[in-house]
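> Requesting a structural model of the entry that follows:
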Amino acid sequence: MPWATLLTSPSPPITTANRSSLPPPSAATRHHHHHHRLPPDRLALLIDKSKSITQLLPIHAFLIRHGLDRHPILSFKLQRSYSSLRRLDYSTALFHRTQNPDVFFYTAIIHAHAVNNLHQQALDFYVRMLTHGVEPNAFTFSAILRSCPIEPGKALHSQALKFGFDSDTYVRTALLDVYARGGDVVSARHLFDTMPDKSLVSLTAMITCYAKHGDVDGARLLFDGMEERDVVCWNVMIDGYTQHGRSNEALVLFRQMLGLKVKPNEVTLLTVLSACGQLGAVELGRWVHSYVVNNGIRFDVHVGTALVDMYSKCGSLEDARLVFDMIEDKDVVAWNSMIVGYAMHGFTEDALKLFTDMCRRGVHPTDITFIGILSACAHAGSVSEGWKFFHLMKDEYQIEPKIEHYGCMVNLLGRAGHLDEAYELIKNMKIDPDPVLWGTLLGACRLHGNYGLGEVIAEQLVSQNLANSGTYILLSNIYAAAGNWDGVARVRTMMKGGGVQKEPGCSSIEVNNKVHEFLAGDLRHPKSKQIYVMLEEMYQWLEAHGYTPQTDIVLHDIGEFEKKRSLEVHSEKLAIAFGLISSQPGATIKIVKNLRVCSDCHTVTKLISKITGRKIVVRDRNRFHHFVNGSCSCGDYW
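This next block holds a predicted model:
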């Protein structure tokens, strides 16, 4: 007899014929045969102690055999245990057998569905409870509001008011959480402000709300005012900084947390690894790695993938691969992070080989996998391979291309000089192209000197209000390259009129566990004087090696000398100079740049790697460049 039927039918007398269909008697049930009169509290204890479904079923069978299956307390405990063991089908079947369930039965079954994100079912039980005249209590509301969507949450808020539970701290905190997650900052703040005693949970919910919706400073104000903080609340704040591109502040906060002896958990470490990846702070990333190893934190697929991602973004592909090979149950996210890592560094062969391995092992690729593969093809200029994967994605795996896939294809075609093909692809897309996509094509027009097509696209973007700062910069680049200074001036005026700001070039370098950031012409660094002395020296070496500055890329209609000066103080050159004076001779210099590296800096970095005998790794917005002995891993194709 199947278990579901066993739960819902009256218990049959046990005969030799049907004994075999019950579970084999465990030690517990064998023991019970001698103690027919086990008191309910002993049975309740046995149910509570059951850690698996195989332990629980014999006890349930025993209850049915001895007519104790309708005992309210035992039945309630069984229902709860089935829920906690993720057997909702059993606990729901039990619930339906219960005669006149009270508020505790209802609350338990509502809670069981809510924790498994089955909100509709939880709400159905709540409605059923009201129609049967059972009044909810504060725990019912806390249970049903747990991760509840905002619309039903609002309706439940009015129910809580009606039953007078809106002032209960737990109910109020749960409501605050509903509004915070749903993005209704105003309602969340109103609830928070009218709370007489603000618990740690409600403070954390409010900080989460601010951080999630971009008001990181508002979140920090609340955070700083807290008397006690647990690890969850530190995590929310560190994550808030990381999510909004303020990774340096995230890492500063993490160090404070360690200084106050707050023990980080897996969530903390995943967030910190993400911040290290954004900044290229490999030393701190390594420290986190050793912390995981030495503090008994489980090296699971999530931690492993975060480490692969961090090492790849910090330019240490060997470490990324070592960690990747250590991950036991690799899921598609783990495979993707390694494929994207190889693509980022321009290791196209390795990315494609990994893709083949992954498919051979029966792991299904996702849209992210194809972003990795297509960008790997773009870095190598493999047009036919790119088209092959683009079609494979749709035809073989039924993955509809997203804007990012089109972006990779336009980048691939554009850089390989197939401008008309790229333009056709954009025009025939099923989804609306965004400014980034057009910007990619504009960049390719500039690269191949096709100013005609570039102007057509740019004018179109400006007229449709789709132009962003990048579009304007590319357009003025195109005009400047063609020597059309009137055009450049017109674009500058349009930018000022539209309040468009050029994103300033910023380069960062990690020295002794601290990340130093430089803007072009920066004088804010405490070691500015030494940096500029080093810069002068670098230019003497460069001139001795026959270097001439590429002043044609400077976008101002100014004299040659000023153009040369403006090139000399680009942010990555300052970062390299700082790296040279701050590290041991022969040590690798790693730099992270927020924009695409310019051709002059690229030439300079190649020469510096040759002159100093150092490896210089630069991560720009597009990819990694490994400069060794005068040549770059990108083969001057970036």
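> When you work out contacts or count neighbours from here on, use the C-alpha atoms and nothing else.
Fine.
> Where does residue 31 sit, in terms of helix or strand?
Secondary structure from DSSP states H and E places residue 31 in helix 27-34.
> which residues touch the very next helix or strand once past that helix?
With elements assigned by DSSP H and E, the helix or strand that comes after helix 27-34 is helix 40-49. Contacting residues not belonging to helix 40-49 are listed as 56, 59, 73-74, 77-78, 81 [CA atoms under 8 Å, 6 or more residues apart in numbering].
> can you list those residues in a markdown table and add secondary structure?
Shown next, in a markdown table, are those (DSSP: H, G, I helix; E, B strand; the rest coil):
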| residue | secondary structure |
| --- | --- |
| 56 | helix |
| 59 | helix |
| 73 | helix |
| 74 | helix |
| 77 | helix |
| 78 | helix |
| 81 | helix |
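> Alongside the first, I'd like the structure of this one:
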Amino acid sequence: MCQHSSKTEVMPRVNSSKTDGRRCASKPMCQHSNTLLHFLRHVSFPPDAHLLPSALKSCPAQPLARALHAAAAVSGLAEDPFVASSLLHTYLRLGATSDARGVFERMPDKSVVGWSALIAGYSARGDAKAAWGLLERMRSAGVEPNVITWNGLVSGLNRSGSALDAVKALVRMHGEGFLPDATGVSCALSAVGDVKEVSVGEQLHGYVVKAGCRLDQHVVTALIDMYGKCGRADEISHVFHESSHMDVATCNALVAGLSRNAQVSQALLLFSEFVSRGVKLNVVSWTSIVACCVQNGKDLEAVDLFRKMQSKGIEPNSVTIPCVLPAFANVAALMHGRSAHCFSLRKGFLHDVYVGSALVDMYAKCGKVRDARTIFDAIPSKNTVSWNAMIGGYAMHGEAANAVQLFCLMQKCKQKPDLVTFTCVIGACGQAGLTEEGRRYFSEMQHSHGISPRMEHYACMVTLLGRAGKLDEAYDLINEMPFEPNGCIWGSLLGSCRVYGNVFLAEVAAEKLFELEPENTGNYVLLSNIYASKKMWDGVSRVRDQMKNMGLKKEKGCSWIEIKNKVHMLFAGDNSHPMMTAITEKLKQLTIEMSRLGFAPSTDFVLHDVEEQEKDDILAVHSEKLAVALGLISTSPGTPLRVIKNLRICGDCHEAMKFISCFEGREISVRDTNRFHHFKDGKCSCGDYW
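Modelled structure (predicted):
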């Protein structure tokens, strides 16, 4: 039996019929209505044309509005123009469009204000047909629409999500000779951005300049938002610098627009300017810039901004936490992640499925897959994102059996798997060498669940077959794909060729990758690795010259390790870390001890044809070794070490970690771009299969 298989297992049971349930749910509103009616019946003075509109203005719910409406009808005030108008606007404000329509139809004097309000109400519901119909009736009744009428139509349609209808209304408004004011322009620009009609947006921008409202705060914000949605990052900065508006709304629009267009450096620069100017930014502002950094690979900056946000007295909300947790996960900042977990617990955010799912992902990526499962089990109402996060976590740790088991449980719980689910499951099978199981899930995805494989599924299958040594079969699968393979597909094949030293297929895959991703240095380096492992130094030189001619440089290896609540970043061959002297000394001691135990560096993983001693020196300064050495000298004996690397761990470092875990008596976790490696007592969780 699945845990939390239905809402009835986690919600209080109600021993009543559906009718009783409805009565129970509406009881508080009924009590308020009855109390108000009782008051109105027993007051010593009758409600008048001033009392009722005042009460309607502050009316919070439809039942109370109807009670007041009944009181007005009983007292004969429902026909009063002032009272009727108040009833109309109250019903529209509360979303009771049909009630508002009834009030309006009974009004003897239907003014442009009433018509405009009702048209705006139907527009806000997304009922464009009814709104246009009312506009035609309005004209037939001899009442001409004004700018307010058109503004309500455009803004209402835009708010309801009918952006295309809103743009059409704007075009018709202009065609009939109405010139929108600043309010109308702001609403129209939002709709234009949603449908990405940048040419219309540029015309509106020109109109704004001519109309003299280009410095209006709301117009500036709307222009920035529109250009951001339309992918015009250059215009975002131009509009901002032209207006020099420094308010919270402008800041939020700037960050969102620049983030959409991967202009994270510019977003950070402008955000810092807002902070230095003392603009009162809110939680939305800080959450936006944190999310911007995370989405664009600036994880350390996101962590720093999150801490600054708290130091400014801005409290994170249930949106901020899921935004920042991926940054903690990406740099293995476990202590920061745990602090966010505790904060969420205190604030009651853990019932939010997105907070819970982000915590599952964070713990899994920080090497704590058991903690991730504890959080997962505690999520009261799981969605597909939650299941995928946990299945993906198991896959990352090479725990294929647990991933498959959870996948089966997901289906028993009547949760439908999606594209991501199958990517995680097939990927988990590939990590553990479960070739036949992976094939079965690939087939089930199509035939049992009706999901057509996408590029990522084929990439998983190529990896699955390639890692099992079935390189020719993987190549055949690529040729049989129903669409052109991308860099991910050929990259999967090239990675498998590295494991098995298949130079022929490696050259085929690399040639395709050089066409598809000419500036991706990783592909050149991987081919060079294959040549180097075969001591084909002419091939290494050829690839190196090709990179040089294209102005490409190998991406530096970088590793992160968290020590005492601080994340340290170390680069391969870099001596800038303040503790580098002690790190180097520790590495020398490790080398001596490993040599004594019989460890010989695997120099096949060095790209260049250099002397053996020089190869040893190159291998000694790989970033993951630097990080582990720092961890060893900075923590007490027996403390587990967790390292994150931006590249795939090489075979030499993999062997070295096994030796270090043995004679240092440490558990060492290394997460590379492919998976987690857990080293303990001289063994790795991957079983040397990665």
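> related to what we said a few turns ago, next, the buried residues of the helix holding residue 31 of structure 1.
Of the residues in helix 27-34 of structure 1, those buried by neighbour count under the rule 16 or more other CA atoms under 10 Å are 29, 32.
> name the helices or strands packed onto that helix?
Secondary structure elements in contact with helix 27-34 of structure 1, counted by 3 or more CA pairs under 8 Å, 6 or more residues apart in numbering; DSSP states H and E, are helix 53-65.
> what's the spacing between the aligned partner of residue 481 of structure 2 in structure 1 and residue 374 of structure 1?
By TM-score structural alignment, residue 481 of structure 2 lines up with residue 429 in structure 1. The span separating residue 429 of structure 1 from residue 374 of structure 1 equals 17 Å under the rule CA to CA, to the nearest Å.
> These two: which is more packed in?
The neighbour comparison of residue 429 of structure 1 against residue 374 (other CA atoms under 10 Å) goes to residue 374, with 33 against 13.
> thinking that one is in contact with residue 411, fair?
No: with contact taken as CA atoms under 8 Å, residue 374 of structure 1 and residue 411 are classed as non-touching, separated by 9.5 Å.
> OK, contacts around residue 586 of structure 1?
Under the contact definition (CA under 8 Å, 6+ apart), the residues listed for residue 586 of structure 1 are 612-615.
> Ends of stretch 587-603 of structure 1, what's the gap?
Across stretch 587-603 of structure 1, the straight-line distance between its terminal residues is 20 Å, by CA to CA.
> try stretch 443-453 of structure 1
Looking at stretch 443-453 of structure 1, the gap from its leading to its trailing residue is 11 Å under the measure CA to CA.
> Check stretch 502-510 of structure 1 too.
Using CA to CA, one end of stretch 502-510 of structure 1 lies 25 Å from the other.
> do you know how far residue 102 of structure 1 is from residue 44 of structure 1?
Distance from residue 102 of structure 1 to residue 44 of structure 1, counting by CA to CA: 18 Å.
> Kindly report the same for residue 412 of structure 1.
Taking CA to CA as the measure, residue 412 of structure 1 and residue 44 of structure 1 are separated by 66 Å.
> which of the two has more neighbours?
Between residue 412 of structure 1 and residue 44, counted using other CA under 10 Å, the more crowded position is residue 412 (29 against 17).
> Just say helix, strand or coil for the more buried one.
helix.
> for it, what are its contacts?
The contact partners of residue 412 of structure 1, taken as CA under 8 Å, 6+ apart, are 375, 377-379, 381-383, 386.
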